[in-house]
Every structure is written in C-alpha cells, then in structure tokens.
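[1] Just a sequence and a predicted model for now, questions to come.
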Amino acid sequence: MDKKIGFLFAAISGACFGFLPIFAKLAYSHGGNAITVLDVRFTTAALIMWVICFVKKLDYKIGKNKIIFLILLGSIGYNSTTAAYFAALNYISAPLVSLIFYTNPIIVSVLSFFIIKDKVTKNKISALILSSAGLMMIVGFCLGNVSLKGVFLAGFAAVFYSFYILAGEKTRSLNPIIVTTYVTTGCSIAVNLAGIISGGLIKMSFNAWAYSIATAVFATVAAILTYYEAMKRIGPSQVAIISTIEPVVTTIMATILFNDFLSFPQIMGGVLVISGIIVLQNPWKKDTDLAEDVTA
C-alpha cells in the first residue's frame, strides 16, 4: 500500500509541475507579465513554506553560511531558470518549452562528467543519444514556424537548472523542506528587487492573480511536497520515471486550452526525450544513489 501511495504522490507531483506553464500562460492571457507572475509565485510559495516550517516545528536555524548559500542558490540559480522558462512562454508553445526543458537530466549527466568527473556509463551514453535525437526532432521540425528566441530561452532554462542541480548537491544533508523554504525566499527577494528596479511589476486582473497564485500553490508547493513524499516511499529512480508524465500533462492541457498542437515528428521527439530520461534512471537495476535525482 505504501508503494501505491508513493506512485500516486509521484504522479500528482509530475502533473502539478506539468501545470506550471499552463497557469503561467493563462495568467499572461489575462494581462499578467513574466516578472509579476514570478513575483506572486515565489512570494506566495515562500510564505506557505515558512508556515509549514513553523507548523511542523522544523529547525530552520541551519547556520549563517548555509542560509546565505541557499538564498543565493535561489536568487541566482533557480531564479535564472524560471526567468528564462517563463520568458520562453512568451515566444513558443507550452509543450515545446516543457519538452526542451525536460532535457535537463541529460545535461546534468554531461556537466557531471566535465565538472565532477562523474563516470560515463552505457545508460548515460544511450540516454544522451536518445534525448539529443529527440530534441533535434522537436526543434528541427518547427524552426520555420516558431521563434528561435523562445527555443534558446527554453534551452537556457534547462542549462541553468542543470547548474542549479549540481550546486544543490551540497544541500543533500539538509531537510528538503528547509532547503525549499530558503530557495523560494531567495527567489522572492531577487524577483521583487528586479521588478522594483526595472519597473516591470504591473497591476493585474483578478484572473491573472488567481492563475499566478496557482503557480505557487499547485505547481510549486504541492508539486514539491508530493515529490518528497513519493521519494520516501519509492525512491528517486522510480519517482523520476513516473514524473515523465509532466510534459505529457503540459501537452494535453495546452492542446485543450490553447490549441497548441504538436506535429507527429515533435511527438515522436518527445517520446525519445522521455525514453532517454527513463534509460538514464536505469529502472532495471536497484539503485539508491540520489545523484541523478532531478526535480522540475
């Protein structure tokens, strides 16, 4: 039963993450802009996470150096990721952004080889080949019809997130709820400052506010909490595999709500990318290593 609950949590987490670009696009359609939506997302998420910390009586006093590191990790690392991701949604469809971004586990493996001299395995090589072929199919069959700027922004988001994951390895010994709390706080501080300096924060309609808050409640807090609950029950590899429903949910909802259809070659490219992620996680071998664990 515990494993079934774990599978359910993993599926819910993947689905919640899959709704992130959907809620963002809906907020945009009702007059929101990227920096204001991000401001609402991270400020709301940070407040909720702090409430959870106090309710659960978690020890958030983890030392000045660790707190500074996590704040910087959020304000620079994760914030750069989401800024590029949300900006990409202004130029290309949500499914394309999601699928391009979803190559980040492969990028993590490549960066791990060059930066921390992680070993190369057959699974990693196979995953790289599959995902690269998939990415070429996704992007190659739409270059004449979509904005290259959007494609590059989505790619930058994947690269930024990969560096964020590698930097986050230093936080593995800490409570993930505490880590998330400080990271979202750092993001909130950075986005607020950027918005004030640039003058980019705008007044939004009620609907834009509602969808922006949804990015915090469902696509951030709920997605992260269910992810960690799944991790406790079924482990990182199985969670990562089940979480591949994320781009599937994004694609289905974008098709229903925005008529953002993918061509057959792009769908096949998406299948190759997801297959690469599954191969990378090596489900045929029992493994408790968390190094390849990546949250969306």
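    That came in fine, so what should we check first? Numbers count the residues shown, from 1 in each chain.

[2] CA only for contacts and neighbour counts going forward, please
    Noted.

[3] which residues are contacting stretch 51-65?
    Residues from elsewhere that reach stretch 51-65 (C-alpha atoms under 8 Å, 6 or more residues apart in numbering): 177-178.

[4] ok, now with 7 Å
    Residues outside stretch 51-65 that contact it (C-alpha atoms under 7 Å, 6 or more residues apart in numbering) are Ile178.

[5] Measure how buried the closest residue in space to Val191 that isn't next to it in sequence is and give me the count.
    Using C-alpha to C-alpha, 6 or more residues apart in numbering and skipping residues adjacent in sequence, the residue nearest Val191 is Asp39, 5.6 Å away. Neighbourhood size, Asp39 [other C-alpha atoms under 10 Å]: 24.

[6] Against that first model, consider the following:
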Amino acid sequence: MAVLSALCYGAALPLSRLAYDHGSNPLTILTLRFLAIALVMGLWLRVTGMSFRAPPRGVLASALVGVCFVSVSGGTLMSVSYIPVNLTVLVFYTHPMMTLLVVSAMAKRRPGTAELTAVTLALLGVGLAIQVSFEHLNAVGIGFALLAAIGATTTFVVAARALPTVGTTLMSWYACSVAFVGGAAITLGMDAVAIPNTAFGIGLIAIIIAVFATAVVAMFVGVKLIGPVRSATLLCLEPITAIFVAVLVLGEHLKAGQWLGASLVGIAMLIASRRPAE
C-alpha cells in the first residue's frame, strides 16, 4: 500500500503541472483535494453507519496530522520561492531518516543496519534522480523545506500510534477536514482561488483529486500495516514516479545519472520491503 501511495503521489505532480497550464494553481488544487477527501470519507462514514466519534487523543492526533499536511504543502510551496525545486525535494526527502531516528529514539534502540542502508540509498538515489544542485543555497528556503520534512515525519510517527484506535477512514476524515480549513484559509487569504478555465483542466482536477485521495488512504493503510519507517522509505519512490510520468506526459528525457538514482531507489525499495527479522 505504501508503494501504491508513492505511485499516486508521484503521478499527481506532473498532472498538477498540466492543470496549472489550464488556469489552476498549487493552492487551489491543495485545497480542493483535501475538501474532496473529507467529503468522500464523511459520506462513507455516514453510509456505512460508522461513528464520527473517536477517543480524544485520537481526535487530537488526527487533527495534528491535518496540520502536518498543511505544513508539508505550505513548506514545499514556500521553499521553492527561495531555492530550486530539486533542492527542495532533496531536503524534504530527509524525512525517512528523521522518521527512523525518531522511531528508534522512542523505542530506545539503535537504528537497524537494513533500515539505515535503505534510507541512505533512497536519499542518495533521489538526489541523483532529480539532479540536485547546491549552487543556490538559501537559509530561508532550506528552513521551509525542513518544515515540510518535519511535518512528514510527524505524520508518520503520529499516524502509526493513533491508527490502531482511530482507524484509516476516520483519521482520513479528521485530518483532511483540518487540512482543508488550513488550505482554504491560506488560499482565500492570498486571494489565490484559480479554477481551471477549460473542460480539460476541470477533468484534470478531478483525476488529480482521485489519485491524491488514493495516495492518502493507501499511505495510512501502509503505515498501519508495515510501520512508519518502512512506509516513509517506500515513499521515496514518489519523485522517481513523477520523473517517469513527466517523461511520458511532458516529453522529458532521462540522463544516465537519473537512471542510476532510480536504480538506487529501487534497491532501497527492495530492502525496505523485506520483513524485519523477529
């Protein structure tokens, strides 16, 4: 499920880029996709007769995940205003290492060799695949990217602890409802509402929402099934997926270094997919 989540997240990026060409923008898409997920999850809870209630700690945890969703999106959007996109992506994908260190500290253990190897290979692979450059460093941009990484780390750690009592559907509803409120406040505050001006653009928005909803739910299921560290590591497949989709959709081309990076991420995926020794 974590791999499915990564594939969907990755596919949403180049599709969003196409939507921008048809009159939309990142903040509008961000807000609409959280609204759609909240509505769908709420409808599902109602139709199936499931309760909207959860233990207070579960509600707080889910709300915190929603805040983290906004910090991830907001942090990356602000970061690219100061530093190149590929550098933002690299800094953001330090979150699997952060997740490993936090989980290990909470469990009062050292990170496992396989875990460290997978996380390190994944980070190196992402750096090569996106052809990162350190020529345009900016402390503010790095700070915003780190904020996004911390938000992702917190999401994995908090979700892993709360999902057994809250459940995937209810957490998705709470988290995306909070994220929608945050996203709407930012979008309206910046007067950044931009609905696509073509039928094709509106169709793209619908596809992006469906893909993103699948990614969010699959991520929560993955965290519940295999834990935060392995899920975070497997999500490093996201930028690789985005690159390959861009090749197919936008006509871009891969260089040798990018193929090497994709291979390293693939090896990391294989290591992370293995069941840990009992």
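    Structure's in. What do you need? Note that the coordinates shown come from a computational prediction; the quantities given were computed from them, not determined experimentally.

[7] which ones are touching the residue nearest to Val191 of structure 1?
    By C-alpha under 7 Å, 6+ apart, the contact list for Asp39 of structure 1 reads 188, 191-192.

[8] wait, which of those residues is closest to Asn259 of structure 1?
    Val191 (30.8 Å; C-alpha to C-alpha).

[9] related to what we said a few turns ago, if I line the two up, what does the residue nearest to Val191 of structure 1 land on in structure 2?
    The pairwise alignment with structure 2 assigns Asp39 of structure 1 to Thr31, based on TM-score structural alignment.

[10] what about its match, which SS state?
    Three-state call for Thr31 of structure 2 (DSSP: H, G, I helix; E, B strand; the rest coil): helix.

[11] for the stretch 51-200 of structure 2, what spans make up the helices?
    Ranges of helices in the stretch 51-200 of structure 2, per DSSP state H, counting those that start in this stretch, are 56-79, 85-92, 95-106, 113-129, 139-166, 168-189, 199-226.

[12] who wins for proximity to Leu270 of structure 2 among these?
    helix 113-129 (8.3 Å).

[13] average gap between the closest one and structure 1?
    Once fitted to structure 1, helix 113-129 of structure 2 is off its aligned match by 3.1 Å on average (mean C-alpha distance after the TM-score superposition for structure 1).

[14] so how many other residues sit close to Ala143 of structure 2?
    Let me fix one detail, which is that residue 143 of structure 2 is Gly and not Ala. Gly143 of structure 2 has 17 neighbours, counted by other C-alpha under 10 Å.

[15] For it, give its distance to Tyr93 of structure 2.
    The span separating Gly143 of structure 2 from Tyr93 of structure 2 equals 14 Å under the rule C-alpha to C-alpha, to the nearest Å.

[16] just Leu121 of structure 2 next, same as before
    The spacing between Leu121 of structure 2 and Tyr93 of structure 2, counted by C-alpha to C-alpha, is 12 Å.

[17] Neighbour count for these two, which is higher?
    Taking neighbours as other C-alpha under 10 Å, Leu121 of structure 2 and Tyr93 compare with Tyr93 leading, 29 against 21.

[18] List the contacts of the more buried one.
    So Tyr93 of structure 2 contacts 123, 149 (C-alpha under 7 Å, 6+ apart).

[19] go on, the one 4 residues further on?
    Under the criterion of C-alpha under 7 Å, 6+ apart, the contact partners of Met97 of structure 2 comprise Val119.

[20] one more time with 10 Å
    103, 111, 115-116, 118-120, 122-123, 149, 153, 229, 232-233 (C-alpha atoms under 10 Å, 6 or more residues apart in numbering).

[21] Helix, strand or coil: sort out Trp284 of structure 1 for me.
    Once three-state DSSP is applied, Trp284 of structure 1 turns out coil.

[22] Just give the number of residues close to it.
    So Trp284 of structure 1, with other C-alpha under 10 Å, has 7 neighbours.

[23] Ok, Val159 of structure 1 next?
    The number of residues packed near Val159 of structure 1 is 21, by other C-alpha under 10 Å.

[24] how far away is His95 of structure 2 from Val89 of structure 2?
    His95 of structure 2 is 11 Å from Val89 of structure 2, by C-alpha to C-alpha.

[25] Does Val139 of structure 1 touch Val146 like I think?
    Yes - between Val139 of structure 1 and Val146 there is a contact under C-alpha atoms under 10 Å: 8.9 Å.

[26] Now do the shared contacts for the two.
    Leu96.

[27] residues contacting Tyr182 of structure 1?
    46, 49-50, 60, 66-75, 176, 188.

[28] Can you find the partner of it in structure 2?
    Looks like Tyr182 of structure 1 aligns to Tyr174 there (TM-score structural alignment).

[29] Could you report the separation of that match from Leu124 of structure 2?
    Going from Tyr174 of structure 2 to Leu124 of structure 2 by C-alpha to C-alpha gives 35 Å.
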